[in-house]
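[1] Fold the following for me, if possible:
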Amino acid sequence: MLNNWVRYLPELLLVVDEAHHATAKTYRKLIKAVKDEMKSQGHENGFKMLGLTATPFRTDESEKGLLKLVFPGDIIYSEHLRNLINKGILAEPVFENLETKIAINKKLTARDIKNIEDFDKLPKDIAEEIAKSHERNGIIVSHYLKNSEKYKPLLIFAIDIITCNFIEQIVERQRR
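    Modelled structure (predicted):
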């Protein structure tokens, strides 16, 4: 990309979708490489970057301030989630508890519970254990397929590609 594209551009707008991930080492490395290439060509003033995210505010203390390091221009436009739902841009989330009776083999700390209640995140090891439970995923997919008229189209957030592919296989198997 740097040799075939960036090197010949006097101006560049780098758009980073899901910009809250830009704090990851891989993103920072790519952004730095593009900036360095623009600078080496004498076009450092021609480099601009735009980050797009629905979650610019992190609740995990260890992540606060990281986006500011990657995007020093800060937030230039913000739209409240409720307004996007009211405008029909985002769907109204429907939260439903489905008892799977699958035991998780780790005790949650008070901070873990607070993070879950704030819709922040599960501890990584717990999230992986839950997401990779074939039995749990099968129960959830079965419930969805039996009630698909009620739920209409559904978007599933999986922890990784392997889990996503597994869920897809369950859906295909159960639809037959």
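
[2] Every contact and neighbour count from this point should use C-alpha atoms.
    Noted.

[3] ok, residue 162 - how many residues close by?
    Neighbour count for residue 162, taken as other CA atoms under 10 Å: 11.

[4] so what does the helix or strand containing it touch, helix or strand wise?
    Taking DSSP states H and E as the definition, residue 162 sits inside helix 161-175. The helices and strands touching helix 161-175, judged by 3 or more CA pairs under 8 Å, 6 or more residues apart in numbering; DSSP states H and E, are helix 134-146.

[5] Any buried residues in the helix it packs on, and which?
    By 16 or more other CA atoms under 10 Å, the buried positions in helix 134-146 come out as 136-142, 144.

[6] Let me know the angle separating it from helix 161-175.
    Angle, helix 134-146 to helix 161-175, by axes from the mean of the first three to the mean of the last three CA atoms, to 10 degrees: 50 degrees.

[7] ok, the buried residues of helix 134-146 vs residue 85, which is closest?
    residue 144 (22.7 Å; CA to CA).

[8] Would you do the same for the sequence below? I want to compare the two.
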Amino acid sequence: MAEIPSTPSDGNVATWLVPAIADPSAPTVAELTAAGVVDVSCYLTPDGFALTVDQATITDERLCSTETFGKPGRKTYGLNLTGIDNTNSDDEDDANELVDTLVEGAAQYLVRRRGIAFDTTAAATQKVTVIPFQPGVKQDVPPEANSVIRSTWACFVTGPVHVEVPVVAGA
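    All right, here's what the predicted structure looks like:
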């Protein structure tokens, strides 16, 4: 078997908090680069983006069979974010955008792009995952030796999650 190449994850994941997207199944370059979009790629810790999905099973039983079959059922997404928190530090005023933007209950979109350098501007045809959500209450991460101050947010997915949809060029 031929060796299969791989893409490093370090530095190749971008995460943006976007205030508005007209069609989450087709986000535009203009929406992902608009004023008000916050790039939180460098605030999140390596394990600080946790999107989970559970899928129920639709039971498909038949009178003529001794087996129970299944079909894919409803999906339930969960989202937890963990990142740098510069509250009360010298950096609070100019380096605390994650905390400032994740206001409890504020409706927004989290857009995640993988496989391209995080600081590359969003462009048409790039694939992104779009998650409509509302952050919950900010919770402190207990301090640890040789670490930085972090906070975590349980987030509530408020609509359909669109996985790896292409960015479109339109306005």
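
[9] overall similarity of the pair, as a TM-score.
    For these two chains in superposition, a TM-score of 0.24 is obtained (TM-score structural alignment, normalised by the length of the second structure); 69 aligned residues with a CA RMSD of 5.0 Å.

[10] Going by neighbour count, which residues of the helix holding residue 162 of the first structure are buried?
    Under the neighbour-count criterion of 16+ other CA under 10 Å, helix 161-175 of the first structure has 163-164, 166-167, 170-171 buried.

[11] same question, stretch 25-41 of the first structure
    For stretch 25-41 of the first structure, by 16+ other CA under 10 Å, it's 31, 34-38.

[12] And the helices in the second structure, which stretches?
    Using DSSP state H, the helices assigned to the second structure run over residues 29-32, 97-101.

[13] closest one to residue 163 of the second structure among these?
    helix 29-32 (15.8 Å).

[14] which helices and strands sit right next to that closest one?
    Checking 3+ CA pairs under 8 Å, 6+ apart, helix 29-32 of the second structure ends up next to strand 13-18.

[15] does residue 171 of the first structure really touch residue 139, like I thought?
    No - counting by CA atoms under 8 Å, residue 171 of the first structure stays clear of residue 139, with 10.9 Å between them.

[16] what two of the buried residues of helix 134-146 of the first structure are the furthest from one another?
    Spatial extent of the buried residues of helix 134-146 of the first structure (CA to CA) is set by the pair 136 and 144 at 12.5 Å.

[17] The nearest residue to residue 80 of the second structure once chain neighbours are set aside: neighbour count?
    By the measure of CA to CA, 6 or more residues apart in numbering, the closest residue to residue 80 of the second structure outside its immediate chain neighbours is residue 154, 4.7 Å from it. By other CA under 10 Å, 18 other residues sit near residue 154 of the second structure.

[18] Distance check, residue 154 of the second structure against residue 60 of the second structure.
    34 Å (CA to CA, to the nearest Å).

[19] Residue 54 of the second structure too?
    Taking CA to CA, one finds residue 54 of the second structure at 19 Å from residue 60 of the second structure.

[20] for residue 111 of the second structure, same thing?
    With CA to CA as the criterion, residue 111 of the second structure and residue 60 of the second structure are 36 Å apart.

[21] before we move on, what about residue 99 of the second structure?
    Distance check for residue 99 of the second structure against residue 60 of the second structure: by CA to CA, it reads 46 Å.

[22] Settle it for me: which of these two has more neighbours?
    Shown here are residue 99 of the second structure and residue 60; by other CA under 10 Å, residue 99 has more neighbours (21 against 10).

[23] circling back to that earlier point, format the helices of the second structure as JSON lines; extra columns: distance to residue 133 of the second structure.
    Shown next, in JSON lines, are the helices of the second structure (distance: least, CA to CA, whole Å):
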{"stretch": "helix 29-32", "distance to residue 133 of the second structure": "16"}
{"stretch": "helix 97-101", "distance to residue 133 of the second structure": "12"}
